[in-house]
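In: have a look; sequence and predicted model below, questions after that.
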Amino acid sequence: MSDKNASMQRRRFLKMSAAGAAVTILPLSWHTALAAERLDPNSAQAKAMSYVENASDSTHSAYKEGHNCANCLMFSDPSQAEWGPCAVFPGKLVAAGGWCNAWVTRG
């Protein structure tokens, strides 16, 4: 394969990858509008994940001071100050100041 042909294929791959990433990421920005209700901390799913609306109320051994939904990678819209979408709880809003055991550092 010539260098020119390899370069063209690489460019095509990068363009297709970028397009695929855009299609994947765009729905995250619409997710906040689609999430109609707040997650009930008493729901089975919330309890299974040790979710609390106020992170400092957590008694889970994995909780560390300063960790909350707003600084978690799963919190899909960090621009939300009070309630926002979370990948762990699709279709629900979680408290930005909350916490659950799926917390992952936003890096």
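Out: Looks like it arrived, so ask away.

In: can we go C-alpha only for contacts and neighbour counts from here?
Out: Fine.

In: geometric centre of this protein: which residue is closest?
Out: M74 (2.5 Å; C-alpha atoms, centre = their mean).

In: for that one, what are its contacts?
Out: By C-alpha atoms under 8 Å, 6 or more residues apart in numbering, the contact list for M74 reads 86-88, 103-104.

In: second structure follows, compare the two:
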Amino acid sequence: MTHPRRVFLMAIAATGTALGTLSTGARAQAKVDEKDPQAAALGYAADTAKVDAKKYPKHAAAQTCSNCALYQGKPADATGACPLFAGKVVAAKGWCSAWAKKA
């Protein structure tokens, strides 16, 4: 007969392993490629300093993905999710023409 305490401890261990795998998987999301059709259409650049000023005259150097209202990463993260690029992450220092000031 299996002891209830042993079952409980095994369940805790399994849950911890599963959560660790999920969080690692979330961090391993693919980065948006600047040549991706959606990224190209929005003028996405992984580095805001490399945005074509003639093509995007409203761009300002201080505008980055990390200070955009759409950015879902934490301020200190190097990358974060963006609803415009489902399943992929954008560079915190990146920029696209959909940039909107974070409230």
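Out: Looks like it came in fine. What you are looking at is a predicted structure, and each value in this text was computed from that prediction instead of being measured.

In: and the residue nearest to the centre of structure 1, what pairs with it in structure 2?
Out: Here M74 of structure 1 is matched to L70 in structure 2, going by TM-score structural alignment.

In: same deal with S50 of structure 1?
Out: S50 of structure 1 maps onto G43 in structure 2, by TM-score structural alignment.

In: now do S7 of structure 1
Out: With TM-score structural alignment as the criterion, S7 of structure 1 matches nothing.

In: coming back round to it: skip the chain neighbours and tell me the closest residue to the match of S50 of structure 1.
Out: In space, G43 of structure 2 comes closest to C96 once its chain neighbours are excluded; the distance is 5.2 Å by C-alpha to C-alpha, 6 or more residues apart in numbering.

In: and for the aligned partner of the one you found in structure 1, the neighbour number?
Out: Aligning on TM-score structural alignment places C96 of structure 2 opposite C100 in structure 1. Using other C-alpha atoms under 10 Å, C100 of structure 1 has 26 neighbouring residues.

In: who's in contact with C100 of structure 1?
Out: 49-52, 69.

In: make it 7 Å
Out: Applying C-alpha atoms under 7 Å, 6 or more residues apart in numbering to C100 of structure 1 gives the contacts 49-52.

In: longest helix anywhere in structure 1?
Out: Ranked by residue count under DSSP state H, the longest helix found in structure 1 is helix 3-34.

In: what's the following helix or strand past it aligned against in structure 2?
Out: Using DSSP states H and E, the helix or strand that directly follows helix 3-34 of structure 1 along the chain is strand 37-38. The alignment of strand 37-38 of structure 1 onto structure 2 (TM-score structural alignment) spans residues 30-31.

In: many thanks, we can stop here.
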